[in-house]
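A.B. asks: Task: produce atomic coordinates for the following.
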Amino acid sequence: MKFINFERHGKISFGAVRDDQVVDLGGKLGDDIRTVDDLVIHGLVSAARDICAGLEPDFPLDEIKLLKPILNPGKVICVGVNYANRNEEYKDGSAVKKYPSIFMRTPGSLVAHGENLVRPPESEQLDYEGEIVLVIGKGGRRIPESEAYNHIAGLTIMNEGSIRDWIRHAKFNVTQGKNFERSGSLGPWMVSADEVKDYTDLRVRTRVNGETRQDDTTASMMYPIAYLVNYISTFTELQPGDIIATGTPTGAGARFDPPIWLKPGDVVEVEVDGIGVLSNGIEDEVV
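C.D. replies: Now for the predicted structure:
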């Protein structure tokens, strides 16, 4: 089931999408459950799915504004260089590492589906990265790979937008270039984990102005999803509401010769089969 946070007539609520119609769940699971975040944190995703099955839709999807499916993630954990051939894209002669590259993003660096990504005045090198995102539903530390899927509440999509030259400002980190305000996006909704039949064969595609730039499946991951949950939970205790962006396929704008950066007026779509399409325009930051 597709769960959403949304705004309608100035009021924020949450619910589920069914056949382009919205079931408003506000107030139906208790006064303390006001967002999808609350559903996940309180372990009520299955209960919400069951309630929705017996309810008629309240209004059409096109009457609402979608918000980020997780409004305030506790941690935004990102995986770098995870698809086969991505390491070769860097053309630095380095071998594939035994362990994944991990970095963090701030919630303020991400906007919702339908909102514009913002190109800052400090750089023209705004780039796209289409990614599958895990929403943690059951916390844990040192989670075995065999149990990893049981800790996932659902999946969503990220355009893990990057300011490329700022990634290279320092020797050992990418934090600056990965955290410009409103440089990436998350959405359009969270699909509950029961909808995912095979985590090893999810297809992700990124299109810029209708042109396909990235196209691969999770079968190409060097560090599969179950391994990522195990590895990340080794050094940090995962909590319900944390999200993990699992890496992007080859084909980002930086890898073209010459590079192709995003500019105002462009539209980026990231599509994951079984989840949906995350779409965002581009605008310049007004300072």
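
A.B. asks: C-alpha only now, for contacts and for neighbours.
C.D. replies: Fine.

A.B. asks: Contacts only, for the most centrally placed residue in the chain.
C.D. replies: Centrality entry for the chain: nearest residue to the mean C-alpha point is Met158, 2.9 Å, by C-alpha atoms, centre = their mean. Residues counted as contacts of Met158 (C-alpha atoms under 8 Å, 6 or more residues apart in numbering) are 129-133, 184-187, 245, 270, 278.

A.B. asks: next one: Arg168
C.D. replies: Remark: with contacts taken as C-alpha under 8 Å, 6+ apart, Arg168 is in contact with 174, 177.

A.B. asks: can you give me the strands for the stretch 51-200 of the chain?
C.D. replies: Assigned strands in the stretch 51-200 of the chain, in chain order: 59-60, 65-66, 76-80, 101-105, 110-112, 117-119, 126-127, 130-136, 152-159, 162-163, 184-192 (criterion: DSSP state E, counting those that start in this stretch).

A.B. asks: Specify the stretch among the ones you listed that is closest to Ile282.
C.D. replies: If you check each of these against Ile282 by C-alpha to C-alpha, strand 117-119 wins as the nearest, at 4.9 Å.

A.B. asks: Name the surrounding residues that touch stretch 86-101.
C.D. replies: For stretch 86-101, with C-alpha under 8 Å, 6+ apart as the criterion, the contacting residues are 79-82, 223, 249-250, 255.

A.B. asks: Please generate a structure for the following sequence too, so the two can be compared:
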Amino acid sequence: MKLLRFGPAGFERPGLLDDDGFIRDLGSVVSDIQASTLSRAGLDMLRSVVPSSLPRADDSVRLGPPVADVRHFIAVGLNYTDHAIETDTPIPDQPVIFSKAPSCIVGPHDDVQMPPACTTLDWEAEVAVVIGEHAFELAEEEALSAVAGYMICHDVSDRDSQIHRGGQWIKGKSSPSFGPLGPWLVTADEILDPQTLNLWLTVNGVVRQSGSTAKMIFPFTHLISYISKFMALEPGDVITTGTPHGVGLGMKPPVFLKPGDVVELGADGLGRQRQNVVLRQPRTVGV
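C.D. replies: Take a look at the predicted model:
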């Protein structure tokens, strides 16, 4: 299944994409695509629904992030050898784990809002995994049993805040709109081997990234098992698994996003995203 959420930001409805590419409204079946929906039992129930029996949504409707109420947005850094090399960073011997604030999550086609003082806005195409079952101290051979599905993540990054402002990378990874997800969550049964997915990204039509999850340093099984040794993963948690080479920081000289740029990205079987980069307006006192 391809599960999604559609409608105005903050008022999304649950839906699914049928075999003909039409959006079907799941609002009469579940209240949202959230923790209870993503369990094995919840997904089995949704598979019993006949898509043609559901109301069809307008084709032009806005798509929101596919999962509601994400509590943990966990990210993996430097998980492709070629990306570590292009950023002059040692290849890690253990996964580099950091967080993105869930408040940065937006829909797959929403604008990327560039902070007014930012001059180092960068792109990162990634494949994210969504947890569907409680997972703590999992062995690698158990790891994929906890997965509800996969989706595209654009790990938008302010490199100056990430690298030069001290402390953790979360500073450069969490501004509002820095986490476009979707367009849909593809359930795990439709992805026969997540380690064979090609992913790509273009800026203004120019290919910047082209890679494959086959080249990940730490595969999905290892990442989920490893992270579950340090925290209990819960349904609805999102883990985005790193980006291949081709980021702006790695170019000689570096090239960064600016207002007016258009970023498109996609992955095999997971759909595609498109965002316009806009300058975020400074906040007014009291707003």
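
A.B. asks: residue in the second structure matching the residue nearest to the centre of the first structure?
C.D. replies: Aligning on TM-score structural alignment places Met158 of the first structure opposite Cys153 in the second structure.

A.B. asks: Leu201 of the second structure versus its match, what's the distance?
C.D. replies: Here the distance between Cys153 of the second structure and Leu201 of the second structure works out to 11 Å (C-alpha to C-alpha, to the nearest Å).

A.B. asks: Please enumerate the shared neighbours of these two.
C.D. replies: Residues touching both Cys153 of the second structure and Leu201 (C-alpha under 8 Å, 6+ apart) are Ala125.

A.B. asks: What is the distance between stretch 67-82 of the second structure and the centre of its chain?
C.D. replies: Distance of stretch 67-82 of the second structure from its chain centroid, counting by C-alpha atoms, centre = their mean, to the nearest Å, is 7 Å.

A.B. asks: Name the residues of it that come out as buried.
C.D. replies: Residues 67-68, 70-82 are the ones in stretch 67-82 of the second structure that count as buried (16 or more other C-alpha atoms under 10 Å).

A.B. asks: ditto for stretch 91-101 of the second structure
C.D. replies: 91, 95, 97, 99-101.

A.B. asks: Ok, stretch 13-29 of the second structure next?
C.D. replies: Along stretch 13-29 of the second structure, these residues count as buried under the neighbour rule (16+ other C-alpha under 10 Å): 13-18, 23-26.

A.B. asks: and if you look at stretch 242-257 of the first structure?
C.D. replies: Applying a neighbour-count criterion of 16+ other C-alpha under 10 Å, one finds 242-254 buried in stretch 242-257 of the first structure.

A.B. asks: can you tell me how far the nearest residue to Arg165 of the second structure once chain neighbours are set aside sits from Pro180 of the second structure?
C.D. replies: Here the nearest residue to Arg165 of the second structure in space, its sequence neighbours aside, is Lys171; by C-alpha to C-alpha, 6 or more residues apart in numbering that works out to 7.7 Å. Distance, Lys171 of the second structure to Pro180 of the second structure, using C-alpha to C-alpha: 17 Å.

A.B. asks: For the residue nearest to Pro60 of the first structure when sequence neighbours are not counted, give its distance to Val191 of the first structure.
C.D. replies: Once its chain neighbours are removed from consideration, Pro60 of the first structure has its nearest residue in Gln21; the separation is 4.4 Å (C-alpha to C-alpha, 6+ apart). In this view, Gln21 of the first structure and Val191 of the first structure are 15 Å apart by C-alpha to C-alpha.

A.B. asks: Cys78 of the first structure now?
C.D. replies: 19 Å.

A.B. asks: what do you get for Glu56 of the first structure?
C.D. replies: For Glu56 of the first structure relative to Val191 of the first structure (C-alpha to C-alpha), the value is 19 Å.

A.B. asks: same deal with Ser185 of the first structure?
C.D. replies: With distances taken as C-alpha to C-alpha, Ser185 of the first structure is found 16 Å from Val191 of the first structure.

A.B. asks: Among Lys171 and Pro180 of the second structure, which residue is more densely surrounded?
C.D. replies: Neighbours per residue (other C-alpha atoms under 10 Å) separate Lys171 of the second structure from Pro180, with Pro180 holding more: 26 against 21.

A.B. asks: Can you find the partner of the more buried one in the first structure?
C.D. replies: Taking TM-score structural alignment, Pro180 of the second structure has Ser185 as its aligned residue in the first structure.

A.B. asks: wait, doesn't Pro219 of the second structure sit right on Leu197?
C.D. replies: No. Proximity of Pro219 of the second structure to Leu197 does not meet the contact threshold set by C-alpha atoms under 8 Å, at 11.9 Å.

A.B. asks: Which residue ranges of the stretch 151-287 of the second structure form helices?
C.D. replies: 159-164, 220-228 (DSSP state H, counting those that start in this stretch).
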